[in-house]
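No sequence on hand, only this structure:
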C-alpha cells in the first residue's frame, strides 16, 4: 500500500460525500438563505461542517450500521423531522406572502434579523432531525469499511473535506446573489421555493418516501 492508495481513498470519500450532500434539501436551502442575508454565515457553516464530521466519524466507526439495525429509532426521527420540516415550510410560505417582511434595507433584506441562537438551533434541527442523514451515514460507513482498516479513515477525511468545501462555498458564495435578491419579488420566489421544498420533504418523510 502506497501514498497513492491513501489519496485515492480520500478522493473517493470526498466524491461520495459531495454526491450525498450536494442536493436541494432543507439544510442546503437554509444555508443558502443565510448566506444571501449575510447573517451568521460562519457559525452556520461551522455547525453544518462539524455536524457532518461527527456523523461521518460515527459512520466510519460503525454507528451507521447500528442505526440501520434499529428501525424504530429511524421511524421516530422520521416523524419528528417531518413535523419540523412542514412547520418550517409553512413559515417560509408566510414570509413569501407577506410583503411587509420583504424589505431591502440592510444585509438581511427581508425584515427582522434572525438571532444567532435561532440560526444555530434551526440548522442543528435541520441536520440532526433528518432521518435521511442517518441512511447516508450508514452508506458512507459501509463504503468506508470496504476500504479496509488502513484506508477507512482516509475515506472519512475525504468525506469531511467535501462537506467543508460545499458548505463554505454555499454560505460564502451566496453573497454574489445579493444583487438579484435586492428585489422583494426575488425573496418571494426564494421563500416560495423553500416552502415547497420543505413541505414536500416533510410530507415525503411522513409517508415513508
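Right, received. Where do you want to start? Values in this document were obtained by computation on a predicted structure and should not be read as measured data.

drop to CA atoms for contacts and neighbour counts, all remaining ones
OK.

Show me which positions of stretch 30-48 end up buried.
30-41, 44-45, 47-48 (16 or more other Cα atoms under 10 Å).

Check stretch 84-104 too.
Across stretch 84-104, burial judged by 16+ other Cα under 10 Å covers 84-96, 101-103.

Which ones among those residues lie within helices?
With helices taken from DSSP state H, the overlap with these comprises 84-96.

and which of these is nearest residue 143?
residue 85 (29.0 Å; Cα to Cα).

what's the spacing between the one helix or strand residue 186 maps to and its chain's center?
Take DSSP states H and E as the rule and residue 186 turns out to sit in helix 184-206. Centroid separation for helix 184-206 versus its chain: 15 Å, with Cα atoms, centre = their mean, to the nearest Å.

For it, buried residues please.
For helix 184-206, by 16+ other Cα under 10 Å, it's 184, 186-188, 190-203, 205-206.

Report the next helix or strand after the strand or helix carrying residue 44 in sequence order.
Using DSSP H and E, the element containing residue 44 is helix 41-61. Later in the chain than helix 41-61, the nearest helix or strand by DSSP H and E is helix 63-68.

just checking, what packs against that next one?
helix 71-97, helix 131-146 (3 or more Cα pairs under 8 Å, 6 or more residues apart in numbering; DSSP states H and E).

After the longest one, which helix or strand is next? Please name it.
Following the chain from helix 71-97 toward its C-terminal end, the next helix or strand by DSSP H and E is helix 116-128.

just the last one next, same as before
Heading C-terminal from helix 131-146, the first helix or strand you meet, by DSSP H and E, is helix 152-173.

Can you tell me the centre-most residue of this structure?
With distances taken as Cα atoms, centre = their mean, the residue of the chain nearest its centroid is residue 27 (3.1 Å).

tell me, how many neighbours does the closest residue to that residue other than its chain neighbours end up with?
Using Cα to Cα, 6 or more residues apart in numbering and skipping residues adjacent in sequence, the residue nearest residue 27 is residue 126, 5.5 Å away. When neighbours are counted by other Cα atoms under 10 Å, residue 126 registers 20.

Presented hereafter is structure B, for comparison with structure A:
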C-alpha cells in the first residue's frame, strides 16, 4: 500500500512538474523582464520572488477550485486582457527606445536608476495583467490537478510550483553567465529589440484574442 501511494505521489508530482515547466519555460513578457534584470543584476531577488510567489499562489488557487470560477466569468479575463495589452505595448515601446538610445556597458557603474519599488511594480503588472498567466496556472494546471483528488492534487500542485520556483531562480541568477556577451552596447541593443518585438507580439495577441 505504501509503495503504491509513493508511486502515485511521485507520478503526480512529476506530471505537475513536467506540465508546469512546459508552460513556464516560454518566451514571454515576464521571462524577458526577469532575464534583463538578471543581466543587469538589479533587484533580482525581489523580481524572482514575486514571479515565483504569484505562480505558487495561482496554482494553489487553481487546484483549490478557482479555475472553474474564472472559466464562468470570462469578462474578468477581458478586462485583464485589454489592460495587459496596453501595458505590455508601452513596455515594448520603451524597449525599442532603449535600443535606439543605447543602454551603455554592463558594469557596476551602470546608470540604471530603477528602484526596487519600480522593479516590483513592473513585474507585478507584467505578471498579473496577462490573462495567459491565469489560463496557464489557474485554469489549465489547476483544472488538471483538481481532477486527481487528494492527495494526488497536492503532489501535482507541488510539482508545478517547484518548476516555477526553479525556473525563475535559474533565469534570474543564471543570467549573469551571459555577461561576456553583453559587454558591448550592440548586445544590449539586440536584446532590447528582441524584448520589444516579444512585447508587441504579446500585446497584439491579447488584442486580437478571441
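Done, it's in. Keep in mind that this is a model prediction, so the values were computed, not measured.

Need the TM-score between these chains.
Superposed pair, TM-score by TM-score structural alignment, normalised by the length of the first structure: 0.95. Supporting alignment: 206 aligned residues with a Cα RMSD of 1.2 Å.

sorry, back to before: of the ones in helices among the buried residues of stretch 84-104 of the first structure, closest to residue 5 of the first structure?
residue 85 (40.7 Å).

and that closest one, what pairs with it in the second structure?
Counting by TM-score structural alignment, residue 85 of the first structure lines up with residue 88 in the second structure.

residues near residue 4 of the first structure, how many?
Neighbour tally, residue 4 of the first structure, other Cα under 10 Å: 9.

Looking for the alignment partner of it in the second structure.
Residue 4 of the first structure maps onto residue 7 in the second structure, by TM-score structural alignment.

For the helix or strand containing its match, which outside residues touch it?
Following DSSP H and E, one finds residue 7 of the second structure within helix 2-24. Contacts to helix 2-24 of the second structure, defined as Cα atoms under 8 Å, 6 or more residues apart in numbering, come from residues 136, 141, 145, 151-153, 155-164, 167.

Now the buried members of the residues you listed.
Using 16+ other Cα under 10 Å, the buried ones in the contacts of helix 2-24 of the second structure are 136, 141, 145, 152-153, 155-164, 167.

Of all pairs in those residues, which one is the farthest apart?
Taking Cα to Cα, no two of those sit farther apart than 152 and 167, at 22.7 Å.

Run a quick check on residue 153 of the second structure versus residue 146, I expect a contact.
Yes - using Cα atoms under 8 Å, residue 153 of the second structure is in contact with residue 146, at 5.5 Å.

which residues are common contacts for those two?
When contacts are counted by Cα under 8 Å, 6+ apart, residue 153 of the second structure and residue 146 have residue 63 as shared neighbours.

quick one on the thing from earlier: what would the helices and strands packed on helix 63-68 of the first structure look like in CSV with distance to residue 23 of the first structure?
As requested, these are exported to CSV (distance: least, Cα to Cα, whole Å):
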stretch, distance to residue 23 of the first structure
helix 71-97, 16
helix 131-146, 12
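
Spatially nearest residue to the residue mapped onto residue 67 of the second structure from the first structure (excluding sequence neighbours)?
Counting by TM-score structural alignment, residue 67 of the second structure corresponds to residue 64 in the first structure. Of all residues not flanking residue 64 of the first structure in the chain, residue 138 sits nearest, at 3.8 Å (Cα to Cα, 6+ apart).

Surely the one you found touches residue 67?
Yes - assessed by Cα under 8 Å, residue 138 of the first structure is found in contact with residue 67 at 7.4 Å.

Settle it for me: which of these two has more neighbours?
Higher neighbour count among residue 138 of the first structure and residue 67: residue 138, with 24 against 18, using other Cα under 10 Å.

distance of the more buried one from residue 68 of the first structure?
7 Å (Cα to Cα, to the nearest Å).

next one: residue 124 of the first structure
Plainly put, residue 124 of the first structure is 22 Å away from residue 68 of the first structure if you go by Cα to Cα.

Residue 167 of the first structure versus the residue lying closest to residue 61 of the first structure once chain neighbours are set aside, what's the distance?
Leaving aside its sequence neighbours, residue 61 of the first structure sits nearest to residue 141 (Cα to Cα, 6+ apart; 7.3 Å). Distance, residue 141 of the first structure to residue 167 of the first structure, by Cα to Cα: 21 Å.

Equivalent analysis for residue 104 of the first structure, please.
25 Å.

next one: residue 83 of the first structure
Taking Cα to Cα, one finds residue 83 of the first structure at 25 Å from residue 167 of the first structure.

Which of those two has more residues huddled nearby?
Between residue 83 of the first structure and residue 167, counted using other Cα under 10 Å, the more crowded position is residue 167 (24 against 18).

ok now do the more buried one, which residues does it touch?
28, 31, 45, 48-49.

Need the distance between the two termini of stretch 132-144 of the second structure.
Span of stretch 132-144 of the second structure from end to end, Cα to Cα: 16 Å.

and if you look at stretch 173-180 of the first structure?
13 Å.

ok, now stretch 66-84 of the second structure?
21 Å.

Going by neighbour count, which residues of that stretch are buried?
Residues 66-67, 70, 77-78, 80-84 are the ones in stretch 66-84 of the second structure that count as buried (16+ other Cα under 10 Å).

Report the separation between residue 149 of the second structure and residue 63 of the second structure.
10 Å.

out of these two, which sits in the busier spot?
residue 63 (27 against 11).

Cool, thanks, signing off.
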